[in-house]
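Visitor: how would this look folded up:
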Amino acid sequence: MDVSKDTTQTPAPATAVPDDAPPTVKRRLRVITLIATFGGLLFGYDTGVINGALPYMTEDLGLTPFTEGMVTSSLLLGAALGAVTGGRLSDGRGRRRTILTLAVLFFIGALGCTLAPNTAIMVVARFVLGLAVGGASVTVPVYLAEVSPAERRGALVTRNELMIVSGQLLAFTSNAIIARVGGESGGVWRWMLVIATIPAVVLWFGMLVMPESPRWLASQSRFNEALDVLKQVRSQQRAEAELAEVSALAVKDEQEKLGGWQDMKSTPWVRKLMFVGFGIAIVQQITGVNTIMYYGTQILTDAGFTADSALTANIANGVISVLATFVGIWLLGRVARRPMLMAGQMGTTAALLLIGVFSLALPSGDGRAYAVLAMTVTFLAFQQGAISPVTWLMLSEIFPMRMRGFGMGVAAVVLWLTNFVIGLVFPSLVDGIGISNTFFLFVLAGLFSLAFVKLYVPETKGRTLETLEAELKARYS
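Guide: Below is the predicted model of the structure:
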């Protein structure tokens, strides 16, 4: 099928064509989603496992509060670099090949952390792991967004968020089990870390037989290959209609030379979109979500739980994250993105305020411990049920096709650097001003985030990526 000619006409929207695909085609789309989201599972496990491993690692490696922060945040610094590198690589070499490379990095990083003999090697290995986490945070949502039909994009892209929180739950659960079985034996944290090598192997072998993104193929003028992939996940009629829409935009983007830093700086509407993307990324992080994901066990210990009880209680955070993400997937099919993001901001800000109040006002003991646990669970319900799924979904949607990986990569750099700074300074903040005042700072940040979403974030629900690109170009030009 030659679609490189006669691209001046605007094709009919693909969403106007019903997708009456046979069951085998729908099953193929489910398999692609499952395999690709193993990248999200690894993202979740490798960021969550430090929560329970850190106390044991601290004793074995002789960590100080500063080196604790370095071990935790070195992954985040690596993720910032991995996000922009992964985004650039996925635009240049393809989404599928990039995910295969990331699977290798996941394996090497996890093995390096497991075998680390000292703090320096641990920091380096966590940085390598971060490269993989950052690359996956960009490439997997973009891959899913570009493979998904418009009407199912929200649900399918958010499956990656479900796998992230499932990975975190797996980390919290395995940490608790290994700690109880291993007790105080030296190196128990190494068993917690080595588990991550298994899904890395599954991801690599699985992606060997997955197709490339049809939109990436179209952006490289490989239209026949793009059509072949679309036929795997759409009905024949829908695949042809969608390719006509995609190819017309691909030729237009090629003429405009969209694709990198220079284009971002010289194209006003793209610059404005980058500003929005940066804001969405920062909004997701300054809720303080990863202070609970990385330091949740310590927060609960400070609130009054014993060390073993805190590890077990922290599983509740993982469970509610998974359940809330299921709710988020359901809501995304029924509720607009922007109001959902604002509702999540209001819920997390209120929960953080109450964590600070309870930590300040209640005496140490079971009452304060369970009150803080209840609020961390409430916080995660709003965060994982609204803010996180909408964040990764919108970042995978808003950028032009030829620079979608690059644009999301740059926005993810901002996200991971914000995460890095928070992960690095949180232990020092708690040590310096106390846990209550630290959470009050996050409350203040939440109010600024709410104002930003209300003023600047566009709605993206219910459009094909091509229609959305045209709308955003008109809005910001």
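
Visitor: use CA for all of it now, contacts and neighbours both
Guide: Noted.

Visitor: nearest residue to residue 445 other than its sequence neighbours?
Guide: Computed as Cα to Cα, 6 or more residues apart in numbering, the closest residue to residue 445 that is not its neighbour in sequence is residue 286, at 6.3 Å.

Visitor: Number of residues surrounding that neighbour?
Guide: 22 (other Cα atoms under 10 Å).

Visitor: Enumerate every residue touching residue 303.
Guide: Each residue near residue 303 by Cα atoms under 8 Å, 6 or more residues apart in numbering is listed here: 359, 364, 365, 368, 369, 372.

Visitor: Can you convert the residues you listed into TSV and add a column each for distance to residue 188?
Guide: Shown next, in TSV, are the contacts of residue 303 (distance: Cα to Cα, whole Å):
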residue	distance to residue 188
359	31
364	29
365	28
368	30
369	26
372	28
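
Visitor: if you look at those, which of them are in helices?
Guide: 359, 368, 369, 372 (DSSP state H).

Visitor: Most widely separated two among these?
Guide: Distance extremes for those: the farthest pair is 359 and 369 at 8.7 Å, using Cα to Cα.

Visitor: And this one, please, so the two structures can be compared:
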Amino acid sequence: MNTLTSPAQTNRQTILVCFLAALAGLLFGLDMGVIAGALPFIATEFDLSSHSQEIVVSVMMFGAALGALGSGPMSASLGRRKSLLLGALLFVIGSVGCAVAHNLEILVISRFILGLAVGVASFTAPLYLSEIAPERIRGSMISLYQLMITIGILAAFLSDTILSDGGHWRWMLGIITFPAIVLFVGVLTLPESPRWLAMKDKHELAAKVLKLLRNSDREAREELDQIRESVKIKQRGLQLFRHNPHFRRSTYLGVLLQFMQQFTGMTVIMYYAPKIFEIAGFTTTREQMWGTVIAGLTNVLATFIAIGLVDRWGRKPILKLGFSVMAICMGILGYMFFIGINGSMAQYTAVTVLLIFIVGFAMSAGPLIWVLCSEIQPLAGRDFGVTCSTMANWIANMIIGATFLTLIDTIGSPNTFWLYAVLNAVCIILTLVFVPETKNISLEHIERNLMRGAPLRLIGRQDDSRQHVEKPAL
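Guide: Take a look at the predicted model:
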């Protein structure tokens, strides 16, 4: 009987499983990034107004919100693995539809289908990763999902730049079909989440998965015992939300975290990067596209900072640093647009500030919000809680995508960027008041602290004897 597995072998198996699941983020990023380069050509071919362009961009977020809404019940009943398979299939259908669209209506419908796929992926992949990865590397493995998003965005920017000379927007949108097929095949090899299996009373299967992915049989048994303790709570989802004030607090925190991530302003950088470079004085399509590629590369490289530090420094210190950097950069950009960007020195200064802003996001709010939203929900309500937070992400994303050009047209570039500076400053305060530190703490321990009534900012503390239990406090 096998009692110990090689740590090196187990690490490879765990990382391989997490990598395959994180490929969903690659498709997410490709769909987010590709529209930035394709939109000018689509606008020309279909003679679109600014409002129609905003619809093309934001309909994907609307689909993503609905996809996330449906992912909770689907993931709870079918499992994380089958949900990821469905997401991959929707990616294929939506990508092909965008490539062959002969009018605006077909394009919008196909973008909506892609949104459904993104909603499923953005809900299921971080949830699956949080339930598969051991606590000592959980933060970095969920951050791997965000890294895949940034790589997808960069790959989209590169392909857009290469294809822009001929205006091949159909290839820009259709090329996503190929990695979607790779994701579908990869997910077929994944094990099911042991926590979902335990919720379905499939404890033997859960034990097999944990033995495969942990360093020893003993470690697997101890984790399974903790999971069994968690699943004793029989309430699920909406019922738990209605009757348990502690679960309501964690759900509201997840929603708040996702709004914080989106209202940093990073979304507009990704969706409207060429437009921003145009505002900064880079007038040719080539300059704008290569500037966009540089922004995407910065996003990828800076995400490695989060992966390297999230399980060493912790979530909260990195978030405070990131929001501070972003607030300062947005303030500076607003001022530069206010006084006017004249001359090459001013242009490159504006680009440098923009890239520093991207670093601030990619090392903090980009990956860490997904990490926290997957960690803070109790097992009995995790599907519902993550559904709410993921929906909030896409609702906020849709608001940002559908209003940026309108804000630029109505209140001007300086005031738009100053608005985002203020929002980032607010996020610093919210982090201090509400966000817990969950580094190196098991999901079950976080759950116990939450359900005992600990203030939200303290639910990641190891010494739960110091928590307040009389009433739920924020």
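
Visitor: pretty sure the residue nearest to residue 445 of the first structure is in contact with residue 444, am I right?
Guide: No: when contacts are counted by Cα atoms under 8 Å, residue 286 of the first structure is not listed as touching residue 444 (9.6 Å).

Visitor: Would you quantify the distance from the residue nearest to residue 445 of the first structure to residue 448 of the first structure?
Guide: 10 Å (Cα to Cα, to the nearest Å).

Visitor: Touching both of the two, which residues are there?
Guide: Counting by Cα under 8 Å, 6+ apart, nothing touches both residue 286 of the first structure and residue 448.

Visitor: Pull out the buried members of the contacts of residue 303 of the first structure.
Guide: 359, 368, 369, 372 (16 or more other Cα atoms under 10 Å).

Visitor: What residue in the second structure is paired with the last one?
Guide: Going back to what we said before, that points to residue 372 of the first structure. Correspondence of residue 372 of the first structure to the second structure, assessed by TM-score structural alignment: residue 350.

Visitor: how about the nearest residue to that match, chain neighbours excluded?
Guide: residue 333 (6.4 Å).

Visitor: same deal with residue 163 of the first structure?
Guide: Residue 163 of the first structure's closest residue in space is residue 41 (Cα to Cα, 6+ apart), at 4.7 Å.

Visitor: Look at that neighbour and give its secondary structure.
Guide: helix (DSSP: H, G, I helix; E, B strand; the rest coil).

Visitor: In contact with the residue mapped onto it from the second structure, which residues are there?
Guide: By TM-score structural alignment, residue 41 of the first structure lines up with residue 26 in the second structure. Contacts for residue 26 of the second structure (Cα under 8 Å, 6+ apart) come out as 145, 148, 149, 150, 151, 152, 153.

Visitor: TSV for these, including distance to residue 67 of the second structure, secondary structure and neighbour count?
Guide: Listed next are the contacts of residue 26 of the second structure as TSV, based on distance: Cα to Cα, whole Å; DSSP: H, G, I helix; E, B strand; the rest coil; neighbours: other Cα atoms under 10 Å:
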residue	distance to residue 67 of the second structure	secondary structure	neighbour count
145	18	helix	28
148	20	helix	23
149	18	helix	30
150	21	helix	31
151	23	helix	25
152	20	helix	28
153	20	helix	33
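
Visitor: for those residues, which one is nearest residue 306 of the second structure?
Guide: Using Cα to Cα, those come closest to residue 306 of the second structure at residue 145, 11.5 Å.

Visitor: what lines up against the closest one once you look at the first structure?
Guide: Residue 145 of the second structure maps onto residue 160 in the first structure, by TM-score structural alignment.

Visitor: Verify the stated contact: that match with residue 40.
Guide: Yes: Residue 160 of the first structure lies in contact with residue 40 (Cα under 8 Å); the separation is 5.3 Å.
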